[in-house]
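Enquirer: model this:
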Amino acid sequence: MKFNRRLQAHLTPEWRKQYIAYGRLRELIYAAQDSSPSQGDVQAYEEYFEEVEKDYMNEIKLELDKVEKFFKARELMSKSKFATLKSEAEKLKRLSLSGHQEVRITHEEAMDLWSNAVKVGKGGEKTKSVKRAHPKHNRTRITKSHVTSRLKALKLAFSEFYLDLILLQQYQVLNREGFRKILKKHDKEWRTSTGLTFHLSVIMNSYFVTSVEIDNLILQVETVSIETLEGGNRRRAMNRLRVPALESDRVSHSSTFFLGLNVGMSTVLIVVAVLVGVFLANFQSPVSCKTDYSIRNYTLYASNGSFGNQSFGNESYGNENCISGDWVRVSAVKMFRGSLYVALIITLIGVNTLGWRMRGVNHVLIFEVNPRDHLTAYQLMGIGTFMFVTWLTCLIGFFVTCQCWSGKFAFLWPIAVWVIYLLYALNPIKILQYSSRKWFLKIFRRIVCAPFYSVNFPDFWLADQWTSMGGVLLDFYFTVCFFIHMWDKDPGDQNCTICTSVGNGIRPLLAGLPSWFRFAQCVRRYNDTRKFFPHAVNAGKYLTGVVEVIFSALYHHYKETGGAPQTGPFFYAWIVSFVIVFVYKLYWDLVMDWGLMKAKYGFLREELIYRLKALYYVAIVEDAILRLLWILKVTVFQTDADRFRTELLGGLVSVLELIRRFVWNFFRLENEHLNNCGEFRATRDISIKPLSRSDKKEARDDANVEAERSRPVAFAVSSV
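Expert: Okay, the predicted model is just below:
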C-alpha cells in the first residue's frame, strides 16, 4: 500500500490537519521537476533546483514545526491527566481496603469527598459518591456500592485515556515515517542527498521522534490498571484496555453472511408476497377474509399516519362505514405500516454508518459509545433486514390465514411483528447485541424523561429520528386499540371510530410527543447553558410543531362534530402553522444542523468531507421538496374518497420522510465531526475529579497524619 493511502487509513480524523501534509509535499516535488529547465543548461538547472530546494526545505520545516507543537501540547495534557487519574486510583484503593469496615480520614478529606463528583462525557450526569448519614451527626457514610460505582467510572476513564495514548503514539509513528518517506522521495526524484542529511540531522533529533514519554505513559497506565484497579489480574486489565482497530472497522464475516442471508430471504419473500397478493386479488374481488361473524363487519378508515408533521387523516364517520368490502385492505395497511417503518429506519441508519465510516466521520466518538464494543454498519443493516424478513413473513401469513382459515385470527399477524420487535429490544439476557440494546434503552429513557436529564448528542439525535417516526406511534396505537375494542366484539358492540377519533385526545397526544420531547430537551439545554441562541430558539422550532398538532386535532374534531371540511378558523390556523413549521425547520436544517448556506463558499461551508459539491446542493433541494409534502395532507388526503389509496399514499409519504431523515443524518454528523476536529477531540471526555484538593496531605508520613486527625470522621463501609 502506498504511504499516502496508509496514512489516510490510519490517521485520527479529528487530528487530520495536524499530520504531515504528505500529499501536498509530494505534489511539490513533481511540480518542481515538471517546471525545471532542460538538463542541457547545467548552470540554469542547478540554480533552479538550488532555489526550489531551499523553498522546499522551508516547507518541510513548517510541517515539522506544526507536528512538534501539536505533539508537545498533547503530551503535556496526557501527563497532567495521568497524574490526576493515578492519584484518584490510589485514593480510591485506600477507601476500598479489604477487611476494613471503616476508613478514618481527616475532616478536610471528608469534605472533599462530599463535594466530589464523577463526570462522564460531555454534559454527563454527575453522581455523588458520598452520602451524609444525618446532618446532626459529625459523620459521613460511604457504602461499598458507592466505591464500586466510582471504581467502574475510573476504569472507564483509564480505558479511554489509554486509547488516547495509543492514538498519540500512532500519530508519532506515522509522522516519523511520513518525513522519512517524503525526504527519500525528494532525494530520489531530484537526485540529491540533501533530504538524507536533513533527516539525520534535524528530523531524527526532533522532539516528537526522540520523546519516549508516551511509551512510558502507556506502560504506567497498564501497571496501574493491573495492580490497582484489577487487583493484579493482568488478563482482565489488558482486556479492558484493549484498543480496537485504528483503521476502518473490520468487517466481520458472520455479520456480512447474516446481512446477505437476510437480503436474499427478503428478495424471495417480496416475490412471494406479491404473487400471493395478486392471486387473492384475481380470485377474490374485493379481497376478503373467510366469513367470521365477530369481525367481518369492520371497516376501519383512519389517519394517514404520515411522518413528520402529523395529521389525522381522511376519516369517514357513521356506522354505515362499518360494513364495507375494503375493510381488510385498509386495516391491514394501517396495522402493518408502522412496523415496516421501524425496519426501514434501522436499515437506513446502518447505511448512514457505512457512509460515515468510509468518509472518516467518527460516529463512535460523536455518539459516545464504547469504541471496543458497538454495532458496526453491517450489524445494523443485518438487524434492519432481519426485521424486514420478519415483517414479510407475517404479511404472507396474514394473506394465507385471511383467505384459507379465519379472518379473525389473521389479525394476530401484525401484532406478532410488534411482539417480536419488543422481545428483541427488551430481552434481558446478555445475547443479541446486549450492550447496544442497553445503550439504546438508556437513551430512550432519557428522551422520555426529558427535561429531567441533561442532554447529550445521542439524546437529541435519537429524538430527532423520532420526530420523523411519529406515525409509528399512531399506527401502533391503532393496532392495540383494535385488539382491545374491536377484535372479538359482537356487531352490536361495534364502535368503528373509537380508534380513529381525536375526541379522546389520545391520537393528538401521541402525534405531539416527539416534538414535545425535543422541546423539553432544548429547554433543558438552555437551562444548563443559559444560551438563548441556539437552544431557546431551537425550542421554539419544536413548539411550533406541537402547535401544528393541536390545530390539526381541533380541525379534525370540528369535522367529527359536523363542521364544514375545508372552512372554519381551525383549518386556516392549521395551514398557517404548517407554513411556519416548514420555513422554521428548513432554515434550521440547512443553517444550524448542516452548517451550510454561507454565501462566501457558494452557499456551502469552508470545509467539506464529502467530495462532490453537487451532493450538497442536491441534498438542499431534496430537503426542501420533501418537507413540502405536508401540502398533500390538506389537499389529497382531505378530498380523496378512496380510503385504501389514501392509506397507501400516506405510507409513501412516510417512507419519503424517512429518506429525508436518512440524508439529513449524513450532513448532521458531518457538521458535528468538524466541530470535534476543531477541538482535536478524538476520544470520549472522561474526567474524574480528585478525591482531595490537597495532594500535600498524601505525602505526609503516618505520624503527621495521625497527629492531624484530632477530629476524626469515620466512613462506614457496609457490606452489600
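Enquirer: contacts and neighbour counts: CA atoms only from here.
Expert: Fine.
Enquirer: List the buried residues of the strand or helix carrying Lys334.
Expert: Counting by DSSP states H and E, the element that carries Lys334 is helix 327-358. If you call a residue buried by 16 or more other Cα atoms under 10 Å, then helix 327-358 has these buried ones: 327-354, 356-357.
Enquirer: same check, this time on stretch 675-684
Expert: Buried, per 16+ other Cα under 10 Å, within stretch 675-684: 676-677, 680-684.
Enquirer: please give me the structure for this one as well, since I'd like to look at both together:
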Amino acid sequence: MKFGKEFASQMVPEWQAAYMNYNFLKTLLKEIMIFRQQQSLSQDNQVNLRPQPLKVGTLKRRGSLFRAFSGLTSRYGMKSPKKDKEDEVILVSAMHTADEEQGEHVHGQSYQTFFLRAAEQGSEYEIVFFRRLDDEFNKVVSFYRAKVEEVVKEAEELNLQMDALIALRIKVNDPAAVTPFINERNTGYPLEVIHEEQQEKGLDRPREYQMASLDVLKHVKINTTAESPLSAVKSLFNSSKSDLQFNKNELRDAKEKLKQAFIEFHEKLRFLKNYAFLNQLAFSKIMKKYDKITSRNASDAYLKMVEESYLGQSDEVAKLIERVESAFVKHFCNGNRHQGMSTLKPNAKRRRHRVTFFVGCFFGCSLALVVAIIVNMHNRDLLKSNGRTQYMNTIFPLYTLFGFLVLHMLMYAANVYYWTRYRVNYSFIFGFKPGTEMGYTEVLLLSSGLSVLTLAAVLSNLEMELDANTKSYSTLTELLPLGLVIVVLLITFCPFNIFYRANRFFLLVCLWRCICAPFYAITLPDFFLADQFTSQVQLLRSLQFYVCYYGWGDFKQRDAKPCNESDVYDIITIVIAVIPYWIRLLQCIRRWWGGQDPTQGLNGLKYFSTIVAVVSRTIQTQLTQKKLKAAARTFKIIAGSTSGVATIFNTYWDIAMDWGLLCKNSDNPWLRDKLILPNRSIYFIAMVLNVILRLAWMQTVLDFHDAPFLHKNALIAIVACLEIIRRGIWNFFRLENEHLSNVGKFRAVKSVPLPFSYEHDDKNQ
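Expert: Below is the predicted model of the structure:
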C-alpha cells in the first residue's frame, strides 16, 4: 500500500482536517517534476546532434548493491556529513509572534522556510511548495499544542476526581482506620505514590508517601445517581446534585464512571500520540520525495527543524499515557496489568471469513427458495384460486412482518458499508463499545439467515396447505409464522453470549429508553432508533394482527374478520400508528426542556402534525371500510390537508435540518460546505427521492385508489417497503451530517460525565 493511502487510513476521522495535507503537497511536487522534465526535453532538443550517453537504467539496481552497508544499529552514526554553505538549499527559522515578543502568553512559534536557490529557473514552483509546506507544518504544530494543553487540563480534573474517589473509598470501606491518621496529621490515609521527581531522576531513595485527605469530601457533591424514570421525577423537584451518603453503591457508581473516563482519556492520548507520529512521518516522506525529484539535499535541514519543534520534542503525551496506565491498573484492576491494558487497548476487530461464507450460502438458499415459491405458485395457479383473498387477508400480513425486518436490515447493511467506505465513524457516533460494532457482513448474515427461515416457512405453508396427505394439519400450518416470531424473540432476549449479545443488549437498552422517553436524557442512538420505528408503522400493525389473530383463536378457522370488524381493534390500530411519533414528540420535548437544542421545539411540532395526519387518515380509512360515506368524505378532506402540511414539514426538516443541505450561500450551492461523497449529484438525487417517496406514502395515507391488479394488503406492503427504503437513504445522510458536525468540533472521544462536582473556589485551592 502506498504511503498516501496508508496515511489516510490511519487518520482519526474527526481530525482529518488537522493532518498534513499530503496529497496536496504531492500535487505541488508533481508540478515541479513536470517543469523539470519539460526543461530537460528542451535541453535535449538543443543538443540532439551530440552523441547521447548510453542508458544504464538496467544497472541501477545492481549499482545499489555495491553501496556501503549502513548497519542495522546505525553503526555509522545518525549525523550526515557536513555540507558546504554552497550546498545549502533552504534555511528554516522559527518566527516569534508579536504577542510573544511583548511577553504575553501565546501558543508558541511559527516556522518559515527560505529557499536559497530563488535565482534558478523554475524556482517559483519550489518557493510555493515550501510556503505551503510551512503552512501545513504550522497548522499541525498549532493543533497538537492546543490538544496537549487540553489533555493536561483534563488530567488535572481527573486528579481532583481521583482524590475524591480515594477519600470516598477510605470512608466507605474502613472508616475506623482513618481516625489515627486524622488525629495525627489531619490529612487522612496514606496513599502509596512515589514522587514523580524521584522516578524521573532515577534516585534510589526510600518511598515517600502522600496522604489522601478526607477534607475533600466536605467540598464535593456526587453525580452518580443512576439515571432512571424515578430519578428524573425527583430532579424536577430538586435540581441540585445529590449529597454524599458514604455507601457502597455510591462508591461503585463513582468508580465505574471514573473508570470509563480513564478509558476515554487514554484513547484520546493514544490518538494524539499517533497524530504526532503520523505527521512527522508524512513530513519525512514528502521531503524525501522532494529530494528525489529535484536531486537536492534539503530534507536534512527541514527534518531537523521538525525534530526540534514542539511536535518532535514534546513528551507530555507520553508521560501522561504512562501515568494513566499506571493509575488505571492500580486503582481499577487491582494491580493486574494484563487486565488493565486489555481494557485500555482493546484488540482490533478481525474479519472472519466464515461470516462471508455463510452470507453467501444464505443468500444462495434465499434465491433458491424464492424460485421454488414462484414455480409452486405458477404450477398450481394460486393467484387465481378461490382461497387467494383469504390467504392475502390472513397469512400474507403474518409474513410481511419478516419481510419488513429483512429489508430494514439490508438497508442498514448498505449504510454500514458506505459509512465505512467514506470513513464516517458510525461506531463512535452510536456509542458502541470498541470492538463490538457489527460490520456490514454481520448485518447481512443476520438478514440473510432470517430470510432463509421466513422463505422456508412460506414454502412449507404452501406445501402443507396443498398436499392432500397433510391437509388435516391445517392448524399446524397456521402456527408456522407464530413459531418464527417466537424464535426471533428468544434470540433477541437470549442472555447468553451468542448471536452478538453486546449489540442485542445495546438495542434493548435503547428500546427501553425510547419507551421511557421523557425520563431519560436523550442521546443520538435513542432518537435514531425511534426514527426507525416511525418508518415501521406497518410492522407494528402486523404485530397487532398477530396478537388478535392468535390470541382470540381466529387462526383455527383462518378468518381475520373478527379482528378487522372489532371497534376495539380499530382504536388500537390508531394507537399503534401514533406510538412511534408520540415517542419522538416526547424526546423532542425533553431535549428542548433540557436546553440541549432550542430547535427541538419546532421538531416536536413536526411530529405533532404527523400524529394529527396519521389519526385523521386512519379514521377516514375505517369509516370508508364501514361504508359511512358522509363522515368518510369529511375526514378525507381533513386527512388530505393535514397530510399535505405534515409531508411538506417533514420533507423540509429531513433535507435542511437532518441532512444539513439547502444552504444557498455555501461553497457547494444548495448543499453544504463540506461533503463526503465525491459526486455532488448524488445529494440532489437523494433529495428528489426523499420527496417522491414521501409523496408515495402520502398517496396511501389519502387512499386515492387501489391498484386493480394488486390486493390491498400487497399495495400497503409495497408502499411500506418504499418508506423503509426512504428511511435507509435518510440514515446515511443523517449520520454523515452528524459526523461532519463532530469533525468541525474535532470531537473524536466521548465525553463521560464525571462522578464528583467541585465548587470553583475549592478547585482552585
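Enquirer: circling back: now for the buried residues of stretch 675-684 of structure 1, which pair is the farthest apart?
Expert: Spatial extent of the buried residues of stretch 675-684 of structure 1 (Cα to Cα) is set by the pair Cys677 and Arg684 at 13.3 Å.
Enquirer: Could you pull out the residues contacting both of the two?
Expert: Residues touching both Cys677 of structure 1 and Arg684 (Cα atoms under 8 Å, 6 or more residues apart in numbering): none.
Enquirer: Next up, the contacts around the residue in structure 1 that Arg501 of structure 2 lines up against.
Expert: Matched to structure 1 by TM-score structural alignment, Arg501 of structure 2 sits across from Tyr434. Neighbouring residues of Tyr434 of structure 1 by Cα under 8 Å, 6+ apart: Pro428.
Enquirer: For burial, what's the neighbour tally of Leu702 of structure 2?
Expert: Around Leu702 of structure 2 there are 24 other residues, counting by other Cα atoms under 10 Å.
Enquirer: and it, what is it in contact with?
Expert: 617, 636, 639-640, 643 are the contacts of Leu702 of structure 2 under Cα under 8 Å, 6+ apart.
Enquirer: Could you pick out the longest helix of structure 2?
Expert: helix 123-173 (DSSP state H).
Enquirer: how much does the helix holding Lys334 of structure 1 stray from structure 2?
Expert: Here helix 327-358 of structure 1, set against structure 2 after superposition, deviates by a mean of 1.3 Å using mean Cα distance after the TM-score superposition for structure 1.
Enquirer: okay, and that helix goes to which residues in structure 2?
Expert: So helix 327-358 of structure 1 sits over residues 390-421 in structure 2, by TM-score structural alignment.
Enquirer: How far off centre is that stretch?
Expert: 23 Å (Cα atoms, centre = their mean, to the nearest Å).
Enquirer: Next: stretch 200-213 of structure 1.
Expert: 40 Å.
Enquirer: For that stretch, which residues meet the burial criterion?
Expert: Here stretch 200-213 of structure 1 shows 203, 206, 208 as buried, counting by 16+ other Cα under 10 Å.
Enquirer: Residues contacting stretch 320-331 of structure 2, please?
Expert: Residues from elsewhere that reach stretch 320-331 of structure 2, judged by Cα under 8 Å, 6+ apart: 259, 262, 266, 269-270, 335-337, 339-341, 344.
Enquirer: From those residues, list the buried ones, please.
Expert: By 16+ other Cα under 10 Å, those give 259, 262, 266, 269-270, 340, 344 as buried.
Enquirer: could you dump those residues to JSON lines with distance to Lys26 of structure 2?
Expert: Output for those, formatted as JSON lines (distance: Cα to Cα, whole Å):
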{"residue": "Lys259", "distance to Lys26 of structure 2": "43"}
{"residue": "Phe262", "distance to Lys26 of structure 2": "39"}
{"residue": "His266", "distance to Lys26 of structure 2": "33"}
{"residue": "Leu269", "distance to Lys26 of structure 2": "29"}
{"residue": "Arg270", "distance to Lys26 of structure 2": "28"}
{"residue": "Gly340", "distance to Lys26 of structure 2": "42"}
{"residue": "Leu344", "distance to Lys26 of structure 2": "36"}
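Enquirer: quick one: which helix or strand includes whichever residue in structure 2 pairs up with Asn675 of structure 1?
Expert: Superposed on structure 2 with TM-score structural alignment, Asn675 of structure 1 falls opposite Ser741. Using DSSP H and E, Ser741 of structure 2 sits within helix 712-744.
Enquirer: tell me how far the helix or strand following that helix is from the chain's mean position?
Expert: Using DSSP H and E, the helix or strand that directly follows helix 712-744 of structure 2 along the chain is strand 756-758. How far strand 756-758 of structure 2 lies from its chain's middle: 30 Å, per Cα atoms, centre = their mean.
Enquirer: got a list of contacts for strand 756-758 of structure 2?
Expert: 161, 164, 219-224, 254.
Enquirer: Please pull up the equivalent of Leu605 of structure 2 in structure 1.
Expert: Looks like Leu605 of structure 2 aligns to Gly540 there (TM-score structural alignment).
Enquirer: and that match, helix, strand or coil?
Expert: Judged by DSSP: H, G, I helix; E, B strand; the rest coil, the three-state class of Gly540 of structure 1 is helix.
Enquirer: Just give the nearest non-adjacent residue to the residue sitting nearest the centre point of structure 2, would you?
Expert: Taking Cα atoms, centre = their mean as the criterion, Tyr426 is the residue nearest the geometric centre of structure 2, at 2.0 Å. Distance criterion Cα to Cα, 6 or more residues apart in numbering; nearest residue to Tyr426 of structure 2, sequence neighbours excluded, is Trp419 at 6.8 Å.
Enquirer: Quick one: the helices in the stretch 301-450 of structure 1, in order.
Expert: Using DSSP state H, counting those that start in this stretch, the helices of the stretch 301-450 of structure 1 run over residues 327-358, 363-366, 377-404, 407-410, 412-426, 434-448.
Enquirer: could you dump the ones you listed to CSV with distance to Thr12 of structure 1?
Expert: CSV is the format used below for these (distance: least, Cα to Cα, whole Å):
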stretch, distance to Thr12 of structure 1
helix 327-358, 12
helix 363-366, 11
helix 377-404, 19
helix 407-410, 54
helix 412-426, 33
helix 434-448, 24
